[in-house]
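Novice: The following block contains a protein sequence and its predicted model.
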Amino acid sequence: MGEVINLRRARKQRARAEASARAEQNRQLFGRTAAEKTRDAAEHAQIEATLDGARLETRESGKPVQ
């Protein structure tokens, strides 16, 4: 006679294995290193500073000119 297995436990193990495989695939597709995130944040900050420096404002109200 074969080994008795708990079907609930087997389903959970299979679901965990599938979730783990999907997570690994997503890490490869979408994951970024800390260095990449830091570089992108610095680049974004530099672009924002450039845009803010080029913004035209009136002297009286301080509101942007359109």
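Specialist: Perfect, I can see it now. Residues are numbered from 1 along each chain as shown.
Novice: from here on, contacts and neighbour counts on C-alpha atoms
Specialist: Will do.
Novice: what about A23, which helix or strand?
Specialist: Element membership for A23 (DSSP states H and E) is helix 7-30.
Novice: next, the one to line up against it:
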Amino acid sequence: MAEIINLRRARKQKARAEADKTAEQNRISFGLSKAERSLAEAERAKSARHVDGHRLGGEDKDPEPA
């Protein structure tokens, strides 16, 4: 004989599991200390300056859209 399940409880359990999964992703994405955030921002700025410094064409910063 099949096991009887409570659909309401199963639905709530599924919603909790999805919320936990989203929370874990947010902890990974946004769980950085202020020092880590500022270091990452400084690295992004440095790489952007590096790429802009090697751009051909001189004055225009953004290439024309294709």
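Specialist: The structure has been received and is ready for your questions. Note that the structure is a prediction, hence the values are computed from the model and not measured.
Novice: TM-score, when you put one on top of the other?
Specialist: Scored against TM-score structural alignment, normalised by the length of the first structure, the superposed chains reach a TM-score of 0.43; 53 aligned residues with a CA RMSD of 3.1 Å.
Novice: re earlier: could you point out the helix or strand that follows the helix holding A23 of the first structure?
Specialist: Next along from helix 7-30 of the first structure, by DSSP H and E: helix 34-53.
Novice: Now do the buried residues in that following helix.
Specialist: Using 16 or more other CA atoms under 10 Å as the test for burial, helix 34-53 of the first structure gives no buried residues.
Novice: Next up, the contacts around E41 of the second structure.
Specialist: By CA atoms under 8 Å, 6 or more residues apart in numbering, the contact list for E41 of the second structure is empty.
Novice: same question, A48 of the second structure
Specialist: Per CA under 8 Å, 6+ apart, neighbours of A48 of the second structure: none.
Novice: Recalculate using a threshold of 10 Å.
Specialist: A42 (CA atoms under 10 Å, 6 or more residues apart in numbering).
Novice: Could you report the separation of it from I28 of the second structure?
Specialist: Noted for A48 of the second structure: a distance of 24 Å to I28 of the second structure, by CA to CA, to the nearest Å.
Novice: elements contacting the helix holding A23 of the first structure?
Specialist: Applying 3 or more CA pairs under 10 Å, 6 or more residues apart in numbering; DSSP states H and E, one finds that helix 7-30 of the first structure contacts no other helix or strand.
Novice: Could you pull up the contacting residues of G53 of the second structure?
Specialist: G53 of the second structure touches S47, counting by CA under 10 Å, 6+ apart.
Novice: any idea how far K46 of the second structure is from it?
Specialist: Counting by CA to CA - G53 of the second structure and K46 of the second structure are separated by 10 Å.
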